[in-house]
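Engineer: Have a look; sequence and predicted model below, questions after that.
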Amino acid sequence: MKIQRSYTEYTNLPTVKGSKNAARQSQAVNASNDRINLSDTAKKLLSGAEVQSSHSGIDADKVARLKAAINDGSYHVSAGRIADRMLEAVDEERA
């Protein structure tokens, strides 16, 4: 089977009432009007999670350095170190 048209030509076809594409378009229009209302309990849980994450011992500077190294391609993974640590963990479980 050979497709004669480009993808954009197919996506710009007029929609037939009741078709899946028409349903998607109406969902997209309605999505901008959606609102979320959180209960007081949910708000308390969220604020507690934020406080906990700020005091969880996560080194934000280290996380930022790791993200930067991953993004610029300078972060290297040592398969040997990973294997060694996995074997150490297995040995500790067996003991």
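Structural biologist: Thanks, I have the structure now. This is a predicted model, so every value here is computed, not measured.
Engineer: Going by C-alpha atoms from here, please, whenever you check contacts or count neighbours.
Structural biologist: Will do.
Engineer: what's the following helix or strand after the helix or strand encompassing residue 66?
Structural biologist: Assigned by DSSP states H and E, residue 66 falls within helix 60-72. Downstream of helix 60-72, the first helix or strand assigned by DSSP H and E is helix 79-94.
Engineer: Included below, for side-by-side comparison, is a second structure:
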Amino acid sequence: MTRRARRSFTKEFKEQIVQLHASGKPRAEMIKEYELTPSAFDKWVRQSRTRGSFEEKDNRTPEQEELIRLRKENQKLAMENDILKQAALIMGRK
């Protein structure tokens, strides 16, 4: 089985696919016709129904947003801690 190159789709194309599905075109037929993966198709339909957007950042839950924010803050604090350790070593030598 050969791997296909990763493709990217425009927002307009995704909207068109979702609209075709909403108008009654069968899922299997659309997947075959447009050579889509079932997971990508299902993801687009789900994103369109829940948030109306195909952007990942628009479809995050508040918990996911908080987790991302906390990870960034943790990384920043770890970097500041490393800087202070280095400064303490330099000051201790003098």
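Structural biologist: Cool, the structure landed. Note that the structure is predicted; figures quoted are calculated from it, not measured.
Engineer: Please work out the TM-score for the two chains.
Structural biologist: Once superposed, the chains reach a TM-score of 0.28 (TM-score structural alignment, normalised by the length of the second structure), with 40 aligned residues with a Cα RMSD of 3.4 Å.
Engineer: that older thread, packing partners for the helix holding residue 66 of the first structure?
Structural biologist: In terms of contacts (3 or more Cα pairs under 8 Å, 6 or more residues apart in numbering; DSSP states H and E), helix 60-72 of the first structure is not packed against any helix or strand.
Engineer: Now the strand or helix carrying residue 64 of the second structure: buried residues?
Structural biologist: Using DSSP H and E, residue 64 of the second structure sits in helix 62-93. For helix 62-93 of the second structure, burial by neighbour count (16 or more other Cα atoms under 10 Å) applies to no residue.
Engineer: and residue 21 of the first structure, how many residues sit next to it?
Structural biologist: 15 (other Cα atoms under 10 Å).
Engineer: same check, this time on residue 45 of the second structure
Structural biologist: Residue 45 of the second structure: 19 neighbours (other Cα under 10 Å).
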